[in-house]
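# Provided below for reference: sequence and predicted model.
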Amino acid sequence: MRSMASSTSNKGIAAIVGVGPKLGRSIARKFAHEGYTVAILARDLGRLSLFADEIAREEKAQVFAIRIDCSESRSVREAFEGVLSLGFVEVLVYNAYSNTNTNWQPTNFSDIRIESFQKSLAVSSVGAFHCAQQVLPGMVERGRGTILFTGCSASLNGIPGFPELCCGKFALRALSQCLAREFQPLGVHVAHVIIDGLVGPPRFQASTSQRTLVGEQQSGGGDGSMDPDALAQTYWHLHVQDRAAWTQEIDLSPCNTRFF
């Protein structure tokens, strides 16, 4: 675990699980920009530390890089011991998934190894279960908190050749709905964000305040991909929206935004 700045935010901790070069990094940057102490968690601590340095430097925030393997319950517990030692967790964003199919080509069902299938389920849904259990007691005690789960097109429809991803994301969606119904009456906002499309690199490298705002154009790249900085704005607005407007699921696509 590394501290990237000398001052500590008087807000709670924003824990972002599953931070890569696109959406996870943009979400972490947004919460750092808004004054949160941010804990970013992923398996590759070397790359994670580079992201932490970058975000801390850009946003003049305190950022901690913590290694986690979401497929192992012990790793999750140890990682969140580190997170909770920083203070109370006000925001948990679960953005992790297991991608053994790196070329995104359909796999014949008979060729899928059970170990790969189990790993995908472990990361997409069991890991989310463990992470939520680490932070919910503190959120309930304070009567406030936000948990945001990242889903995708596979959360809604079975896709031939991708049963590993679909089964894990289906389970994550069910988990988010169960937690929302149980804990939103206790003051904890739980929402499932469906990224229904490709996420590309950030459109702009300027400061967060100059980036695309939610409600503005979220796509526009030649490949039709969405801007992760614009998507991060949506995660932020879900966190700060009035309790009377709390939603359990939001579907984002390059064409429209639908609330449920």
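Now that the structure is in, tell me what you want to look at.

# use CA for all of it now, contacts and neighbours both
Noted.

# Starting from residue 106, give me the distance back to the residue most central in space within the chain.
Within the chain, the residue whose C-alpha comes closest to the C-alpha centroid is residue 95; the distance, by Cα atoms, centre = their mean, is 3.0 Å. Residue 95 sits 22 Å away from residue 106, taking Cα to Cα, to the nearest Å as the criterion.

# What residues does residue 136 make contact with?
With contact taken as Cα atoms under 8 Å, 6 or more residues apart in numbering, residue 136 is in contact with no other residue.

# after the helix or strand harbouring it, next one along is what?
Secondary structure assignment for residue 136, by DSSP states H and E: helix 127-142. Using DSSP H and E, the helix or strand that directly follows helix 127-142 along the chain is strand 145-152.

# Would you mind listing the outside residues contacting that next one?
89-96, 132, 139, 169, 172-173, 176, 187-197, 235, 239.

# 6 Å - rerun?
For strand 145-152, contacts defined as Cα atoms under 6 Å, 6 or more residues apart in numbering pick out 90-95, 139, 188-196.

# among these, who's most crowded?
The most crowded member of those, judged by other Cα atoms under 10 Å, is residue 190 (29 neighbours).

# show me what contacts the residue lying farthest from the centre of the chain?
Computed with Cα atoms, centre = their mean, the residue of the chain farthest from its C-alpha average is residue 110, at 31.4 Å. With contacts defined as Cα under 6 Å, 6+ apart, residue 110 has no neighbours.

# before we go on, here's another structure to hold up against the first:
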Amino acid sequence: MAGNSNAGDAKLAWVVGVGALQGTGAAVARRFAKEGMVAVVTGRSPEQLAHVVRAIEADGGAALAAPGDVTKERDIIDILSRIETLGTLEVGVYNAGNARWAPALELDSASFEDTWRVGCLGGFMFGREVVRAMLPRGRGTILFTGATASLRGRPSFAAFSAAKAGLRMVSQSLAREFQPAGIHVAHVVIDGSIRGEKILTRLPELAEKKGPDGLLDIDAIADAYWYLHQQHRSAWTHELDVRPFAESF
């Protein structure tokens, strides 16, 4: 685990599913670090995590890189046990996903299962372990990143929709079970394409087609996550959808 932190009494925000510097996971980590929390970032690429940590530190924030595979229960448990020695886990964000689109007749079962493991199973294991850490204190926020596919299936989206819809049900179940114990669980439906590295580098024609008003700004998405964490417990939101104003729905 690498990076800088204020050990001991630090307030931690653990964000899993952090990849590119210009991505949703990194933006959420930056947002929480901006508010004085230590951002713990988890993803499969130590190199990408190091870029994110350096960027947060350059802005005056504190961050730690905790590489791991969220489909492996042992990785989740080990990372959590290490970061709990550094401070109090106040926020857990599950942003992992591996969008895989293919016509149903061309989609093999192994690919379907892999998508589900990252998009849904990992979310359950993450949420369960974060709840364990938060329950003794009777407070905490757990946020899950959803998508349009959380709400409806479309052609070629069987694997991704199944995973995201499953994650939505996990978040609802955790919310109903643990909200009375003081744990705020919320699900964010990101409805639209995101102005981040993935779209801008891999699908530039889509970005051009959408135009300046057709993509979600990653920092604006991160603001929504911070808003959910800050909500007073007398008026908690469980599900929040965000989309560009020009997006039809």
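That came in fine, so what should we check first? What you see is a predicted model, and the numbers here were worked out from it, not measured in a lab.

# TM-score of the superposition?
Here the superposed chains carry a TM-score of 0.88, computed using TM-score structural alignment, normalised by the length of the second structure; 233 aligned residues with a Cα RMSD of 2.0 Å.

# if I look at the alignment partner in the first structure of residue 191 of the second structure, how far off is residue 256 of the first structure?
Taking TM-score structural alignment as the criterion, the aligned counterpart of residue 191 of the second structure in the first structure is residue 196. When distances are taken as Cα to Cα, residue 196 of the first structure and residue 256 of the first structure turn out to be 10 Å apart.

# the helices in the second structure, which residues?
Secondary structure of the second structure (DSSP state H): helices at 24-34, 46-58, 73-83, 109-116, 122-134, 158-178, 197, 204-210, 218-230.

# mean shift between the first one and the first structure?
Mean deviation of helix 24-34 of the second structure from its aligned counterpart in the first structure after superposition (mean Cα distance after the TM-score superposition for the first structure): 0.6 Å.

# One more: the fifth one?
Comparison of helix 122-134 of the second structure with the first structure after fitting gives an average deviation of 1.3 Å (mean Cα distance after the TM-score superposition for the first structure).

# do the last one as well
Compared with the first structure after fitting, helix 218-230 of the second structure has a mean deviation of 0.6 Å; criterion: mean Cα distance after the TM-score superposition for the first structure.

# Could you do the longest one as well?
Once superposed with the first structure, the aligned residues differ from helix 158-178 of the second structure by a mean of 0.5 Å; criterion: mean Cα distance after the TM-score superposition for the first structure.

# counterpart of that helix in the first structure, which residues?
Taking TM-score structural alignment as the measure, the first structure aligns residues 163-183 with helix 158-178 of the second structure.

# List the buried residues in the matching stretch.
The neighbour-count criterion (16 or more other Cα atoms under 10 Å) identifies 163-173, 175-177, 179-180, 183 as the buried residues of stretch 163-183 of the first structure.

# follow-up on the earlier one: tell me how far the helix holding residue 136 of the first structure lies from the chain's centre.
Here the centre of helix 127-142 of the first structure is set off from its chain's centre by 15 Å, with Cα atoms, centre = their mean, to the nearest Å.

# now swap in stretch 66-81 of the first structure and tell me
Distance of stretch 66-81 of the first structure from the chain centroid (Cα atoms, centre = their mean) equals 15 Å.

# quick one: buried residues of that stretch?
By neighbour count with 16+ other Cα under 10 Å, stretch 66-81 of the first structure contains the buried residues 66, 67, 68, 69, 70, 71, 73, 75, 76, 77, 79, 80.

# The last one and residue 225 of the first structure, how far apart?
Shown here: residue 80 of the first structure relative to residue 225 of the first structure, a distance of 33 Å by Cα to Cα.

# try the fifth one
Spatial separation of residue 70 of the first structure from residue 225 of the first structure under the definition Cα to Cα is 27 Å.

# same check, this time on residue 73 of the first structure
Applying Cα to Cα to residue 73 of the first structure and residue 225 of the first structure gives a distance of 34 Å.

# Could you do residue 95 of the first structure as well?
If you measure residue 95 of the first structure against residue 225 of the first structure using Cα to Cα, the figure is 18 Å.

# just residue 69 of the first structure next, same as before
Summarising the geometry, the distance separating residue 69 of the first structure from residue 225 of the first structure, computed by Cα to Cα, is 28 Å.

# cool, and residue 21 of the first structure?
Spatial separation of residue 21 of the first structure from residue 225 of the first structure under the definition Cα to Cα is 15 Å.

# Other residues contacting stretch 206-223 of the second structure?
Applying Cα under 6 Å, 6+ apart, the set of residues contacting stretch 206-223 of the second structure from outside is 24, 27, 28, 193, 194, 195, 244, 246.

# what about 8 Å?
For stretch 206-223 of the second structure, contacts defined as Cα under 8 Å, 6+ apart pick out 22-24, 27-28, 31, 192-196, 199-200, 242-247.

# Could you give me the buried positions within that stretch?
Counting neighbours by 16+ other Cα under 10 Å, stretch 206-223 of the second structure gives 207, 214, 215, 216, 217, 218, 219, 221, 222 as buried.

# Kindly report the same for stretch 8-24 of the second structure.
Judged by neighbour count (16+ other Cα under 10 Å), stretch 8-24 of the second structure contains these buried residues: 10-24.

# what's the neighbour count on the equivalent of residue 45 of the second structure over in the first structure?
When the two structures are superposed using TM-score structural alignment, residue 45 of the second structure falls opposite residue 44 in the first structure. When neighbours are defined as other Cα under 10 Å, residue 44 of the first structure has 16 of them.

# now swap in the one 10 residues further on and tell me
A count of neighbours around residue 54 of the first structure, defined by other Cα under 10 Å, yields 16.

# before we move on, what about residue 149 of the first structure?
Neighbour count for residue 149 of the first structure, taken as other Cα under 10 Å: 26.

# so residue 95 of the second structure makes contact with residue 19?
No. Here residue 95 of the second structure does not reach residue 19: they are 10.0 Å apart, not a contact under Cα atoms under 8 Å.

# And stretch 132-141 of the second structure, what's buried?
Taking 16+ other Cα under 10 Å as the basis for neighbour counts, the residues of stretch 132-141 of the second structure that come out buried are 133, 134, 139, 140, 141.

# Which one of the residues you listed is nearest to residue 123 of the second structure?
Taking Cα to Cα as the measure, residue 123 of the second structure lies nearest residue 141 of these, at 14.2 Å.

# what do we get in the first structure for that closest one?
Matched by TM-score structural alignment, residue 141 of the second structure corresponds to residue 146 in the first structure.
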